[in-house]
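[1] How does the following fold in three dimensions:
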Amino acid sequence: MKNVVILGSTGSIGTSALKVVGDLRDRLRVVGLAAGSNISRLLEQARQYQPRAVCVRDTRAAADLATALGADCQVFSGEEGLIRLATLPDAHIVLVAIVGTTGLRPALEAIRAGKDLALASKEILVMAGEIVMREARAHGVRVLAVDSEHSAIFQCLDGKPISSVRKLWLTASGGPFRDARLWPKWRFREITLQDALQHPSWVMGRKITIDSATLFNKGLEMIEARWLFDIPIDQVEVLIHPQSVVHSMVEFVDGSWLAQLSTPDMCLPIQYALTYPERVPSARVQTDFVKLGTLTFEAPDTERFPALELARRAGRIGGTLPAVLNAANEVAVAAFAEGRLSFAEIPERVRRTMDAHRVIDHPSLEQILEADAWARRVALDI
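    Just a heads-up that it's a prediction; the model follows:
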């Protein structure tokens, strides 16, 4: 039996993870759940899965939750509560599915406590990949990808040395604005929030769905892959694949390619991470290639979607620049969602913030968090 803590249990990844736990109750047991402000859903989850501890953002909400759950379940709050949850003595693996930077310290403390990490929060490796992977090596724990793309690459590599790899190929659906005939660049200023939330392949949270529309999501994944697989970012490429069936590919030095394919469903990479190194039977994901018919690929349009080149620049330079990229994008996406910024202006705000930053090489965690805070202030000023 593997004991699981889920940080971000009420979001799309967290709810999918609980479906996996429900499917595999003979193998997986939830010992901790954390949510932000969706107290009613967390209460429902806690009653169904009976964790030993839960955590919420607000202390007053925590008090109400403690009353509702009774003495059998500890209730924590805030960042300190997330750390308590991530370091529970009987936890084996911690799934981090918190949007933004909130999961960074809990993830590091989980590693230092000897817990394997299942990462769905891109920001953790984008901001602090050097520190996180160094700590994981030092404490002998695994950092397992939950993103479908990185899970696919991990499965294709299957222990092969990175020296055998020519390139990693991350696939992207292209988002709702892939077709340049329907959405030429000049129309990007007309894009509404509702337009941007119409993802063609996946059902996800608002922030990640907007990032998929700008392709910033794929840019962040490039940096994430650079750290997960210890490979220079210039060996990480992006390919548009509208059907979202080929989740990613590895091109080897001899010219061979390996790909991982399945119908889009986040339960599959989540299950693989939580049950690794086993492959456990599941009837949840069914793939019918006759019905799918055709799989197509095309190069990304970096003129209409400059996010990819901004991310490559941040990944090449490294240091605090990826944290600045991530923070500026979060601010810009929030401004777009609130109607204060056009869709077309999102990458421009990120670029201007990056241009204004003085990079610190090999930063400490404190310097990374300072760069994050600085970028948020500058992006707001811009």
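[2] C-alpha from now on. contacts and neighbour counts both.
    Fine.
[3] Confirm that Leu117 sits in a strand.
    Yes. Assigned with DSSP: H, G, I helix; E, B strand; the rest coil, Leu117 falls within a strand.
[4] Show me where the stretch 51-200 of the chain has its strands.
    53-56, 74-77, 93-96, 116-119, 143-145, 165-172 (DSSP state E, counting those that start in this stretch).
[5] Dump those strands to CSV, plus mean neighbour count.
    CSV is the format used below for those (neighbours: other C-alpha atoms under 10 Å):
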stretch, mean neighbour count
strand 53-56, 28
strand 74-77, 23
strand 93-96, 28
strand 116-119, 25
strand 143-145, 23
strand 165-172, 23
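[6] Provide a list of residues in contact with Leu117.
    93-96, 107, 110-111, 141-144 (C-alpha atoms under 8 Å, 6 or more residues apart in numbering).
[7] Can you tell me which of those residues is nearest Cys156?
    Nearest to Cys156 among the contacts of Leu117: Leu144, at 13.8 Å, using C-alpha to C-alpha.
[8] any idea what sits nearest the closest one, other than its immediate chain neighbours?
    Take Leu144 and drop its neighbours on the chain: the residue closest to it by C-alpha to C-alpha, 6 or more residues apart in numbering is Ala118, 4.7 Å away.
[9] The one you found contacts Val143, correct?
    Yes. Ala118 lies in contact with Val143 (C-alpha atoms under 8 Å); the separation is 6.0 Å.
[10] Give the intersection of the neighbour lists for the two.
    By C-alpha under 8 Å, 6+ apart, no residue touches both Ala118 and Val143.
[11] Give me the distance between Gln155 and Ala273.
    Distance of Gln155 to Ala273, given as C-alpha to C-alpha, to the nearest Å: 10 Å.
[12] Compare neighbour counts for the two and give me the winner.
    The residue with more neighbours, out of Gln155 and Ala273, is Ala273; 25 against 17, by other C-alpha atoms under 10 Å.
[13] which residues does that one contact?
    Ala273 sits in contact with 118, 144-146, 151, where contact means C-alpha under 8 Å, 6+ apart.
[14] State the three-state secondary structure for it.
    Per three-state DSSP, the local secondary structure of Ala273 is helix.
[15] contacting residues around the residue nearest to Leu144?
    So Ala118 contacts 93-96, 143-146, 273-274 (C-alpha under 8 Å, 6+ apart).
[16] try 7 Å
    When contacts are counted by C-alpha atoms under 7 Å, 6 or more residues apart in numbering, Ala118 touches 93-96, 143-146, 273.
[17] what do you get for Pro300?
    Pro300 neighbours (C-alpha under 7 Å, 6+ apart): 239-240.
[18] quick one: it from Lys122, how far?
    21 Å.
[19] and the residue of the chain most remote from its centre, what does it touch?
    Farthest-out residue of the chain from its mean C-alpha position, per C-alpha atoms, centre = their mean: Ala71, at 33.8 Å. Not one residue lies near Ala71 by C-alpha under 7 Å, 6+ apart.
[20] Let's see this one next, to set against the first:
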Amino acid sequence: MTSPFVPASTSRPRKRVVLLGATGSIGENTLRVINAHRDKLELVGIAARANWGKLAAIAREHNVRHVGVFEDEAFRAARADASSFPPDTKIVGGLAGLVELSQLPEADIVLVAVVGTTGLEPALAALAAGKALALASKEILVLAGKFVMASARANHARLLPVDSEHNAVFQCLEGHRHEAVRRIILTASGGAFRDWPAERLAHVTPADALKHPNWAMGPKVTVDSATLANKGLELIEAQWLFGLQCDQCTTVLHPQSIVHSLVEFTDGALLAQLCPPSMTFPIQHALLHPERVNGVEAPLDFSRLIGLEFRPVDETRFPMLRLARHCMRIGGVAPAVFNAANEIAVAAFLAHRIPYLAIPRVVEQTLDTITNFEPGDLAAVLATDSEARRVATSRLA
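    Predicted coordinates:
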């Protein structure tokens, strides 16, 4: 019989990791993985938006000598209290600082987990330097998928997805030919309101929206999970990551969040990736790929697993998914407009400025206002992103 197994791996040197977004939810889970595998992973650079005190604690624990603080006031505060960091620590600030960290000569892999568009230039810088890029910020491919993927190809750099759904697809696709894929199916938990009657949605509060039944995530992503904007962004991201057509990327509701994605092949067979709903699984896979070692979390216990449920998605109940799929079909800058308008609308909802059901209204009005076009360069994408934010803000009233 032909063995399905690859040869046993030989001893590998420790991978040196730069972590952008070290103080957020993904960052915290990444640190758990690194702490569990210090014989295989070494943290050499860290960055955060503003929480320099937490960065200092991480730097001391891991003896990190390269630190980035994005916001100017926090950067100045960190520099003023440099004694909180290990001796000889280089503290850099702003976007230029994140780009510098992404290109550290000693780094092997850069994990980008900063929220929003801030991670775009650092991600491109990492690819240009030939680093492996572990991507947790889905906005990067939504905004600039064609530029990011072109850079990865041109620089022969590896791009490893950290989002649980895309990481699951990646695992299912390994060893298979591209033309053998019929479609991919991303699962969606349905968020905090999946079982609420439609009439209750008019009275949703931010506190309600932040009660995710399965995942512990930041506030913006948790709201996106409830509206299914998150799944729409993930479908767009998947199209770029795996080189698929729009109709090859689909989604299904799966309340248990145990099956993270499925791949259907041309022979009708389905492969699925299952694990508990913890980001440590995809993070560890991305950082240590292709090696597999003991995980941070306990695996699934099938003696206690009662059942797995799947439901079709009703796009009338989840208009954000409908809008995202529209943007996916027409391409151009439409996905960037969708992303920017959604960020503005979600922030307004969390600040009690607009009701929950106004989020898709703001996004749709912004999409209707901005003329779609095919961007020739990154500057055009970023300019459209800024314009979409301005338009969306004007639609909040």
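[21] Got a TM-score for the pair?
    TM-score for the superposed chains, counting by TM-score structural alignment, normalised by the length of the first structure: 0.97, backed by 379 aligned residues with a C-alpha RMSD of 1.1 Å.
[22] ok, back up a step: so how far is Ile58 of the second structure from the aligned residue in the second structure for the residue nearest to Leu144 of the first structure?
    Taking TM-score structural alignment, the alignment pairs Ala118 of the first structure with Ala134 from the second structure. Distance, Ala134 of the second structure to Ile58 of the second structure, by C-alpha to C-alpha: 20 Å.
[23] ok so, going back, now distance to Arg279 of the first structure too, for the strands of the stretch 51-200 of the first structure, in CSV please.
    Shown next, in CSV, are these (distance: least, C-alpha to C-alpha, whole Å):
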stretch, distance to Arg279 of the first structure
strand 53-56, 28
strand 74-77, 33
strand 93-96, 17
strand 116-119, 16
strand 143-145, 14
strand 165-172, 23
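[24] For Met354 of the first structure, find the nearest of those.
    strand 165-172 (23.9 Å).
[25] By how much does the closest one deviate from the second structure on average?
    Mean deviation of strand 165-172 of the first structure relative to the second structure after superposition (mean C-alpha distance after the TM-score superposition for the first structure): 0.5 Å.
[26] In the second structure, what stretch matches that strand?
    Counting by TM-score structural alignment, strand 165-172 of the first structure corresponds to residues 181-188.
[27] Run the chain-centre distance for stretch 151-168 of the second structure.
    In terms of C-alpha atoms, centre = their mean, to the nearest Å, the centre of stretch 151-168 of the second structure is found 11 Å from the chain centre.
[28] ok, back up a step: check the gap between the match of Ala118 of the first structure and Ala113 of the second structure for me.
    Ala134 of the second structure is 9 Å from Ala113 of the second structure, by C-alpha to C-alpha.
[29] List the contacts of the match of strand 165-172 of the first structure.
    165, 231, 248-254, 259-266.
[30] Centre of the chain to it, how far?
    Distance, centroid of stretch 181-188 of the second structure to centroid of chain: 17 Å (C-alpha atoms, centre = their mean).
[31] Ok, stretch 144-154 of the second structure next?
    Distance, centroid of stretch 144-154 of the second structure to centroid of chain: 17 Å (C-alpha atoms, centre = their mean).
[32] for stretch 243-260 of the second structure, same thing?
    On C-alpha atoms, centre = their mean, the centre of stretch 243-260 of the second structure falls 15 Å from that of its chain.
[33] about what we covered before: which among the strands of the stretch 51-200 of the first structure is found nearest to Gln286 of the first structure?
    Nearest of the strands of the stretch 51-200 of the first structure to Gln286 of the first structure, taken as C-alpha to C-alpha: strand 165-172 at 20.0 Å.
[34] what's the angle from the host helix or strand of Met222 of the first structure to strand 165-172?
    Using DSSP states H and E, Met222 of the first structure sits within helix 216-228. For helix 216-228 of the first structure against strand 165-172, the angle by axes from the mean of the first three to the mean of the last three C-alpha atoms, to 10 degrees is 150 degrees.
[35] And helix 216-228 of the first structure, what's buried?
    Across helix 216-228 of the first structure, burial judged by 16 or more other C-alpha atoms under 10 Å covers 216-228.
[36] where along the stretch 251-382 of the first structure do the strands fall?
    Under DSSP E, counting those that start in this stretch, the stretch 251-382 of the first structure gives strands at 257-261.
[37] all helices of it, in order?
    Assignment of helices within the stretch 251-382 of the first structure using DSSP state H, counting those that start in this stretch yields the ranges 267-275, 289-292, 307-317, 321-337, 345-355, 365-381.
[38] Need the winner for burial among those.
    helix 321-337 (a mean of 25; mean count of other C-alpha atoms under 10 Å).
[39] need the contact list for the aligned residue in the first structure for Glu374 of the second structure.
    Mapped onto the first structure by TM-score structural alignment, Glu374 of the second structure lines up with Asp361. Taking C-alpha under 7 Å, 6+ apart, we find Asp361 of the first structure in contact with 319-320.
[40] how about a cut-off of 8 Å?
    Applying C-alpha under 8 Å, 6+ apart, the residues contacting Asp361 of the first structure are 318-320.
[41] top of the residues you listed by neighbour count?
    Thr320 (29 neighbours).
[42] on that earlier part again, buried among the contacts of stretch 181-188 of the second structure? Make that a ChimeraX selection.
    Applying 16+ other C-alpha under 10 Å to these, the buried members can be selected in ChimeraX as follows:
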select :165,231,248,249,250,251,252,253,254,259,260,261,262,263,264,265
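[43] Show only the entries of the contacts of stretch 181-188 of the second structure found in strands.
    In strands, defined here by DSSP state E, the members of the contacts of stretch 181-188 of the second structure are 249-253, 259-265.
[44] about what we covered before: show me what the helix holding Met222 of the first structure is packed up against.
    Secondary-structure packing of helix 216-228 of the first structure (3 or more C-alpha pairs under 8 Å, 6 or more residues apart in numbering; DSSP states H and E): helix 122-139, strand 165-172, helix 206-214, strand 236-240, helix 307-317, helix 321-337.
[45] against the second structure, where does the shortest one fall?
    Right, strand 236-240 of the first structure. Against the second structure, strand 236-240 of the first structure falls on residues 249-253 (TM-score structural alignment).
[46] how close does that stretch sit to the first structure?
    Overlaying the first structure shows stretch 249-253 of the second structure at a mean distance of 0.5 Å from the equivalent residues (mean C-alpha distance after the TM-score superposition for the first structure).
[47] residues in contact with that stretch?
    Contacts of stretch 249-253 of the second structure (C-alpha under 8 Å, 6+ apart): 183-190, 231, 235, 238-239, 310-313.
[48] thinking again about what came up before, in TSV: the contacts of Asp361 of the first structure, plus distance to Ile39 of the first structure.
    Output for those, formatted as TSV (distance: C-alpha to C-alpha, whole Å):
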residue	distance to Ile39 of the first structure
Gly318	38
Gly319	37
Thr320	35
